[in-house]
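Asks: Sequence and predicted structure below; questions after.
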Amino acid sequence: MSSDPESPKLEDGHQLLLKRLGVTIDAGTLRLALTHRSYAYENGGIPTNERLEFLGDSILGFSVTDALYRDNPTLPEGELAKRRSAVVSTRALASIARSLGVGEFIYLGQGERLTKGRNKSSILADTMESLIGATYLTHGIETARELVMRLVGPLLADSAVLGAGTDWKTNIQEIAAARHLGTIEYEITGTGPDHNRSFSARLLIGGQHFGTGAGPSKKEAERSAAAAGWNVLQERFAGKGGAAGSASGTAAG
């Protein structure tokens, strides 16, 4: 048992988390699923949730792939892959975790707690995968798949989430090449303290401004700017063969 003063408080909430998940998981496996490596390091090198995360990632991917294949008999492989990528992404899993309040139950080291680790998308997404893995160990594949579809299934019909799986930056590259628009650049600016930075990006193509985006990382800001730029290009080239022209239009995320 850890000497961490937060530990009893976290354990008191385990039943609430299980109620939200709609499953039962034995106490030891649940605690392991919620143990981040930062906490393990500060508490004598105890086991972390990373092996469960590895297991849950495979179950998540298979369950979503199976559902997509069965429910969309006419979709080509590329579109199936794009949809799977969208709903198993860090962004999507973190959103699910936030809706369940998973962050408040994760065992984190002091450094992660001080830097708002309970709301970091990467930690939340990894913990969701470890909880899926824990469910599998406790109940087997069918219950684990039911959990996955209960949590992720609604996202398969959410156009906003599916759109988030689109590789907008690749789309912009294809459009710029097909239309001979010039060099692509992203101007990045950052604000806020080092542990809580936010970024904005301006998309320039051939020196012209096509879109602005924002996000918690440079990558997300660029991606958001590219998505905005895609809409501008769609309007500009409407009636002229579409934005991409001879380009492919979309790419798997």
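Replies: Ah, there it is.

Asks: going forward, measure contacts between C-alpha atoms and count neighbours the same way
Replies: Fine.

Asks: List the buried residues of the longest helix anywhere in the chain.
Replies: In the chain, taking DSSP state H as the definition, the longest helix is helix 50-71. For helix 50-71, the neighbour count (16 or more other CA atoms under 10 Å) marks 50, 52-53, 55-57, 59-60, 63-65, 68 as buried.

Asks: can you give me the helices in the stretch 101-250 of the chain?
Replies: Taking DSSP state H, counting those that start in this stretch as the test, the helices found in the stretch 101-250 of the chain are 110-114, 121-139, 141-152, 159-164, 168-179, 218-236.

Asks: Which of those helices sits closest to residue 19?
Replies: Nearest to residue 19 among the helices of the stretch 101-250 of the chain is helix 141-152 (12.3 Å), distances taken as CA to CA.

Asks: now that closest one and helix 50-71, what's the angle there?
Replies: With axes from the mean of the first three to the mean of the last three CA atoms, to 10 degrees applied, the angle from helix 141-152 to helix 50-71 works out at 80 degrees.

Asks: tell me the most buried of the helices of the stretch 101-250 of the chain?
Replies: Burial of the helices of the stretch 101-250 of the chain is given as mean neighbour count (mean count of other CA atoms under 10 Å); helix 121-139 ranks first at a mean of 24.

Asks: name the helices or strands packed onto it?
Replies: If contacts are counted by 3 or more CA pairs under 8 Å, 6 or more residues apart in numbering; DSSP states H and E, helix 121-139 sits against helix 27-33, helix 50-71, helix 90-100, helix 141-152.

Asks: Between those helices, which one is closest to residue 199.
Replies: Of all the helices and strands packed on helix 121-139, helix 90-100 comes closest under CA to CA, at 16.6 Å.

Asks: what sits up against the closest one?
Replies: The contact list for helix 90-100, computed with CA atoms under 8 Å, 6 or more residues apart in numbering, reads 17, 20-21, 86-87, 103, 119-122, 124-126, 128, 151-152, 161.

Asks: try this one side by side with the last:
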Amino acid sequence: MVNKRKGSAQKQGVIPEKAKAQFEILQRQLEVVFKNKALLYQAFTHSSYVNEHRRKLFTDNERLEFLGDAVLELSVSKYLYETYPQMSEGELTKLRASIVCEPSLVIFANELNFGRFVLLGKGEELTGGRERPALLADVFEAFIGALYLDQDLDTVVQFLARVVFPKVEIGAFSQVMDFKSQLQEMVQQSNNGLLSYEIIDERGPAHNRTFVSSVMLNGEELGIGRGKSKKEAEQQAAQCAMRVITEQQGEA
């Protein structure tokens, strides 16, 4: 017989008042208000905390993590599909994998200071659990799962549009996004001519330099990009040029 117990947030034990106050701060920081606060608490409840409070009916975040993993992958997939129409299936898969992998999720969680809010058992706390990469990645996925259940997919997408998608747009995952090669292929397919790149500006001190690159097609500027390195600036310029070409093709 299938066990239909949902491990729902309704069974979540009574959260300490101090922790509740912290979660109110978190919601303000995230600009998200949970209708069912118990779901939010559950997303940040580690199994070690549950094990130390067995009589209080706490529910850990593992099931929410399972759900959040799927919701995150769907949301990122939809965003990439709509944002990069020129990318092949293989390229989209590679880029998505770099966004939803553990190291990336840890970065997202750390930037949101999620580790501070996790409910941990004393043993896990003493061994540095709040900084453990796997735990932080799991909490981020669990939060996504909780947000989806509490509200809807559109709310999740709006949250990701503030936290994750801008990083894709500024080239944080450029190691798997070779826009220069993709732009070259687009130009070759249309037999449109010769591409060239030029660094047109450098800003900031030596230790924090920003480069501005221009990409030209047959001597005519097609896009401008900025980056912390010349390579990143060129990649951003190429991405900008690809958008221009895609828009022009859509208008033709």
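Replies: Cool, the structure landed. Keep in mind that this is a model prediction, so the values were computed, not measured.

Asks: returning to what we had before: out of the helices of the stretch 101-250 of the first structure, nearest to residue 187 of the first structure?
Replies: That would be, of these and by CA to CA, helix 218-236, which comes in at 8.6 Å.

Asks: what stretch of the second structure lies opposite the closest one in the alignment?
Replies: Counting by TM-score structural alignment, helix 218-236 of the first structure falls onto no part of the second structure.

Asks: Need the contact partners of that helix.
Replies: So helix 218-236 of the first structure is contacted by 167-169, 171-172, 186, 188, 199-203, 210-215, 242-243 (CA under 8 Å, 6+ apart).

Asks: With adjacent residues omitted, what lies nearest to the counterpart of residue 31 of the second structure in the first structure?
Replies: Alignment note: residue 31 of the second structure maps to residue 22 in the first structure; criterion TM-score structural alignment. Residue nearest to residue 22 of the first structure in three dimensions, not counting chain neighbours: residue 147, with 7.8 Å by CA to CA, 6 or more residues apart in numbering.

Asks: What is the equivalent residue in the second structure for the one you found?
Replies: Residue 147 of the first structure maps onto residue 159 in the second structure, by TM-score structural alignment.

Asks: Can you tell me how far that match is from residue 103 of the second structure?
Replies: From residue 159 of the second structure across to residue 103 of the second structure, the span is 19 Å (CA to CA, to the nearest Å).

Asks: Roughly how far does the aligned residue in the first structure for residue 127 of the second structure sit from residue 109 of the first structure?
Replies: Residue 127 of the second structure maps onto residue 115 of the first structure when the alignment is built from TM-score structural alignment. Separation of residue 115 of the first structure from residue 109 of the first structure (CA to CA): 10 Å.

Asks: same question, residue 20 of the first structure
Replies: Separation of residue 20 of the first structure from residue 109 of the first structure (CA to CA): 24 Å.

Asks: Those two: which is more packed in?
Replies: Per other CA atoms under 10 Å, whichever of residue 20 of the first structure and residue 109 has more neighbours is residue 109, with 19 against 13.

Asks: which residues sit in contact with the closest residue to the more buried one other than its chain neighbours?
Replies: Excluding the flanking residues, the one nearest residue 109 of the first structure by CA to CA, 6+ apart is residue 39, at 3.9 Å. By CA under 8 Å, 6+ apart, the contact list for residue 39 of the first structure reads 107-110.

Asks: a markdown table please, covering the residues you listed and showing distance to residue 35 of the first structure.
Replies: Shown next, in a markdown table, are those (distance: CA to CA, whole Å):
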| residue | distance to residue 35 of the first structure |
| --- | --- |
| 107 | 5 |
| 108 | 7 |
| 109 | 9 |
| 110 | 13 |
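
Asks: ok, of those, which one's closest to residue 26 of the first structure?
Replies: Residue 26 of the first structure lies nearest to residue 107 out of the contacts of residue 39 of the first structure, by CA to CA, at 16.7 Å.

Asks: My read is that that closest one contacts residue 34, right?
Replies: Yes - when contacts are counted by CA atoms under 8 Å, residue 107 of the first structure is listed as touching residue 34 (5.8 Å).

Asks: Now the common contact residues for these two.
Replies: Counting by CA under 8 Å, 6+ apart, nothing touches both residue 107 of the first structure and residue 34.

Asks: coming back round to it: residues near the match of residue 31 of the second structure, how many?
Replies: 11.

Asks: Can you tell me how far the aligned partner of residue 56 of the first structure in the second structure is from residue 153 of the second structure?
Replies: Alignment note (TM-score structural alignment): residue 56 of the first structure maps to residue 68 of the second structure. Distance, residue 68 of the second structure to residue 153 of the second structure, by CA to CA: 11 Å.

Asks: cool, residue 129 of the second structure as well?
Replies: On the measure of CA to CA, residue 129 of the second structure and residue 153 of the second structure end up 30 Å apart.

Asks: tell me the centre residue of the second structure?
Replies: The second structure has residue 164 as the residue nearest its centroid, 3.1 Å off, counting by CA atoms, centre = their mean.

Asks: Check the gap between that residue and residue 50 of the second structure for me.
Replies: With CA to CA as the criterion, residue 164 of the second structure and residue 50 of the second structure are 30 Å apart.

Asks: before we move on, what about residue 149 of the second structure?
Replies: Residue 149 of the second structure sits 21 Å away from residue 50 of the second structure, taking CA to CA as the criterion.

Asks: Then residue 239 of the second structure?
Replies: Look at residue 239 of the second structure and residue 50 of the second structure: by CA to CA, they are 47 Å apart.

Asks: Those two - which one has more neighbours?
Replies: Neighbours were counted for residue 239 of the second structure and for residue 50 using other CA under 10 Å; residue 239 has more, 25 against 21.

Asks: Give me the neighbour count for the closest residue to that one other than its chain neighbours.
Replies: The shortest distance from residue 239 of the second structure to any non-neighbouring residue, by CA to CA, 6+ apart, is to residue 179 (5.5 Å). By other CA under 10 Å, the residues close to residue 179 of the second structure number 21.

Asks: residues touching residue 40 of the second structure, list them.
Replies: Residue 40 of the second structure makes contact with 34, 143, 146-147 under the criterion CA under 8 Å, 6+ apart.
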